[in-house]
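A.B. asks: No letters, just coordinates:
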């Protein structure tokens, strides 16, 4: 029997989209013949994933999972919204988020992690593609942890527990009362879902973004004295922070206060200092270019006409 090398397994996987163990099994079954292994996988229904890999997957689900002081939000994409209602797809998204609680938010490392069935996460996705018949992509994952306190969460447009169109997690560091923190965490997560902040505060914003904002302010006020421009820039950045920085935003549940003020005020109820140390917000399909479909052309093609 021919020796099955890692390079052979990789080549077969690249050609078929099948899982690594399936590729190794196929190669072993046909004595290392790549083309025969492709046929072997096709007969088993495991090479279907490759045919679908080029299709745009911008639908699907955002999954949220919590365990103790750790929280995860993950996005698993599919081609159509219909698949998001498939219970097998829902279980896949939910299980991947649970695996990420332990493995973290490195997507490639997560794909190689062990899925509850014993395969890898990547193989579980490939098998779902073959079974359900649509391209799927594990797009991104975010994980938050606190040493004391909890991770608050909110799922918008939920189709099942922890699964929906928008998923948010927020990290609250505190030794205070858990019930008060839990209520606050959900309210803050709802706020993040509604306002989509860029960062916690100005100090957390990408320096390139801040530099661009300063350049815009400078261009708008070109010709003014340096000390005047400095004050204008400072004021402009404060306005920017109130719109895009979570701690400075007007709280959606009480517009008379900022999120930062709400955190300070609730410390009395919680019985200890409360720090909002991080957040993650995933909206399904954001940033993915969807293919424009000409419905009339599709109907004409299905009917054998070209218009």
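C.D. replies: It's in. Remember, it's a predicted structure, so these values are computed and weren't measured experimentally. Residues are numbered from 1 along each chain as shown.

A.B. asks: contacts and neighbour counts: CA atoms only from here.
C.D. replies: Fine.

A.B. asks: Who are the packing partners of the host helix or strand of residue 210?
C.D. replies: Per DSSP states H and E, residue 210 falls inside helix 207-220. Counting contacts by 3 or more CA pairs under 8 Å, 6 or more residues apart in numbering; DSSP states H and E, helix 207-220 packs against helix 226-244.

A.B. asks: what helix or strand is residue 141 on?
C.D. replies: Residue 141 belongs to strand 136-145, assigned by DSSP H and E.

A.B. asks: residues making contact with that strand?
C.D. replies: 53, 57, 69-79, 100-101, 104-107, 125-126, 129, 151, 169-171, 278-280 (CA atoms under 8 Å, 6 or more residues apart in numbering).

A.B. asks: Give the PyMOL command for selecting the buried subset of these.
C.D. replies: Entered in PyMOL, the line below selects the buried ones among the contacts of strand 136-145, by 16 or more other CA atoms under 10 Å:
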select buried, resi 53+57+69+70+71+72+73+74+75+76+77+78+79+100+101+104+105+107+125+126+129+151+169+170+171+278+279+280
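
A.B. asks: In strands, which of the contacts of strand 136-145 fall?
C.D. replies: Among the contacts of strand 136-145, the members falling in strands (DSSP state E) are 70-78, 151, 169-171, 278-280.

A.B. asks: here's the one I want to compare it with:
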């Protein structure tokens, strides 16, 4: 019998929309022949969701869940934003976040295999795809763990269009952590502090700013001072702790957190659909095609 690799299972899942174990069993039954496996699943009526798989799922919801010293953030995609208002889809996303926090999977394969009341996360997604009628995709997740003397703050913007988990250390003030998460949702910093910015990025920005100053006709003897000032402004724009706090712009995020006895350890921010290339649709053409 041919060896059934994880990549083969993944390809069959992507082409048919069935669950992970169903895809593996089908491949085993046909000795690894992809086309025969697809036919087998179609014959069994299990590839109902398969036709939806070439559609782009770039809408959906993100969610966060905190379970003691563990927090999870997830993104589950759908094809249209209408599905985000579907109660079954909302429950699915919330349940996935809870189960990921409780089980702490290390990979997406482990996450999809987590047991649920009805089967697994994977099979629940397939069921939702078939019931709702749109392609649904569990795109990504992250799991954070903290010490007892620390705080998680979760925040959802627009009902889950943006989700953030912020972690503070040195304080257990969850309200302050939630305020920082709200700031992250609004301002979208790239780093916690300038220590996380790579030297390559710093060198590149310095080069660009230097050329800008020279092109402005500034004397070389003041260009260096100008670049230092602009570099500081650049770092303040991309680094969380240096940004004016949204709820009190007179202080930085770092000073706000310090007033609560802590410091920012990290954050994770998911915005639904970021990085996914959306297909441009011509509505008139779409309607015309459906009427043929």
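C.D. replies: Sure, I can see it. Not measured: the values here are computed from a predicted model.

A.B. asks: For the two chains, what TM-score is obtained?
C.D. replies: Here the TM-score for the pair of chains, by TM-score structural alignment, normalised by the length of the second structure, is 0.84; 287 aligned residues with a CA RMSD of 3.0 Å.

A.B. asks: between the ones in strands among the contacts of strand 136-145 of the first structure, which is nearest residue 21 of the first structure?
C.D. replies: Nearest to residue 21 of the first structure among those, counting by CA to CA, is residue 76 at 22.2 Å.

A.B. asks: pretty sure that closest one is touching residue 94, no?
C.D. replies: No: counting by CA atoms under 8 Å, residue 76 of the first structure does not reach residue 94; the two are 9.4 Å apart.

A.B. asks: quick one: the strand holding residue 141 of the first structure to chain centroid distance?
C.D. replies: Distance of strand 136-145 of the first structure from the chain centroid (CA atoms, centre = their mean, to the nearest Å) equals 4 Å.

A.B. asks: Okay, buried residues for that strand please.
C.D. replies: 136-138, 140-145.

A.B. asks: which ones are touching residue 56 of the first structure?
C.D. replies: Contacts for residue 56 of the first structure (CA under 8 Å, 6+ apart) come out as 79, 135, 289-291.

A.B. asks: Residue 157 of the first structure too?
C.D. replies: Each residue near residue 157 of the first structure by CA under 8 Å, 6+ apart is listed here: 164-166.

A.B. asks: returning to what we had before: shared neighbours, residue 76 and residue 94 of the first structure?
C.D. replies: Common neighbours of residue 76 of the first structure and residue 94, using CA under 8 Å, 6+ apart, are residue 63.

A.B. asks: ranking the contacts of residue 56 of the first structure by neighbours, who comes first?
C.D. replies: residue 135 (25 neighbours; other CA atoms under 10 Å).

A.B. asks: Make sure that residue is actually in contact with residue 58.
C.D. replies: No: the pair residue 135 of the first structure / residue 58 is not scored as a contact, 9.9 Å apart, by CA under 8 Å.

A.B. asks: Now the common contact residues for those two.
C.D. replies: Counting by CA under 8 Å, 6+ apart, the residues touching both residue 135 of the first structure and residue 58 are 78-79.

A.B. asks: Where does the counterpart of residue 185 of the first structure in the second structure sit, in terms of helix or strand?
C.D. replies: In the second structure, the residue paired with residue 185 of the first structure according to TM-score structural alignment is residue 177. Using DSSP H and E, residue 177 of the second structure maps to helix 174-187.

A.B. asks: For that helix, give me the average deviation versus the first structure.
C.D. replies: Compared with the first structure after fitting, helix 174-187 of the second structure has a mean deviation of 1.1 Å; criterion: mean CA distance after the TM-score superposition for the first structure.

A.B. asks: Quick check: which helices or strands does that helix pack against?
C.D. replies: Using 3+ CA pairs under 8 Å, 6+ apart, helix 174-187 of the second structure sits against strand 150-157, strand 162-169, strand 263-271.

A.B. asks: most packed of these?
C.D. replies: Stretch with highest mean neighbour count among these: strand 162-169 (a mean of 26; mean count of other CA atoms under 10 Å).

A.B. asks: residues making contact with that one?
C.D. replies: Outside of strand 162-169 of the second structure, the residues within contact range by CA under 8 Å, 6+ apart are 61-64, 71, 73, 146-147, 149-157, 177-178, 180-182, 184-185, 257, 262-272.

A.B. asks: at 7 Å instead, please
C.D. replies: For strand 162-169 of the second structure, the surrounding residues in contact (CA atoms under 7 Å, 6 or more residues apart in numbering) are 62-64, 149-157, 177-178, 180-181, 185, 262-272.

A.B. asks: gap between stretch 34-52 of the second structure and the chain center?
C.D. replies: In terms of CA atoms, centre = their mean, the centre of stretch 34-52 of the second structure is found 29 Å from the chain centre.

A.B. asks: Stretch 99-114 of the second structure too?
C.D. replies: Offset of stretch 99-114 of the second structure from its chain centre (CA atoms, centre = their mean): 15 Å.

A.B. asks: Please apply the same query to stretch 25-37 of the first structure.
C.D. replies: Using CA atoms, centre = their mean, the offset of stretch 25-37 of the first structure from its chain centre is 36 Å.

A.B. asks: Stretch 136-153 of the first structure now?
C.D. replies: Offset of stretch 136-153 of the first structure from its chain centre (CA atoms, centre = their mean): 9 Å.

A.B. asks: and what of stretch 181-190 of the first structure?
C.D. replies: 20 Å.

A.B. asks: Around whatever residue of the second structure lines up with residue 253 of the first structure, how many other residues sit close by?
C.D. replies: Here residue 253 of the first structure is matched to residue 247 in the second structure, going by TM-score structural alignment. As a burial measure, residue 247 of the second structure scores 13 neighbours (other CA under 10 Å).

A.B. asks: what's the spacing between residue 247 of the second structure and residue 46 of the second structure?
C.D. replies: Per CA to CA, to the nearest Å, residue 247 of the second structure is found 51 Å from residue 46 of the second structure.

A.B. asks: what's the answer for residue 153 of the second structure, then?
C.D. replies: Computed as CA to CA, the residue 153 of the second structure to residue 46 of the second structure distance reads 41 Å.
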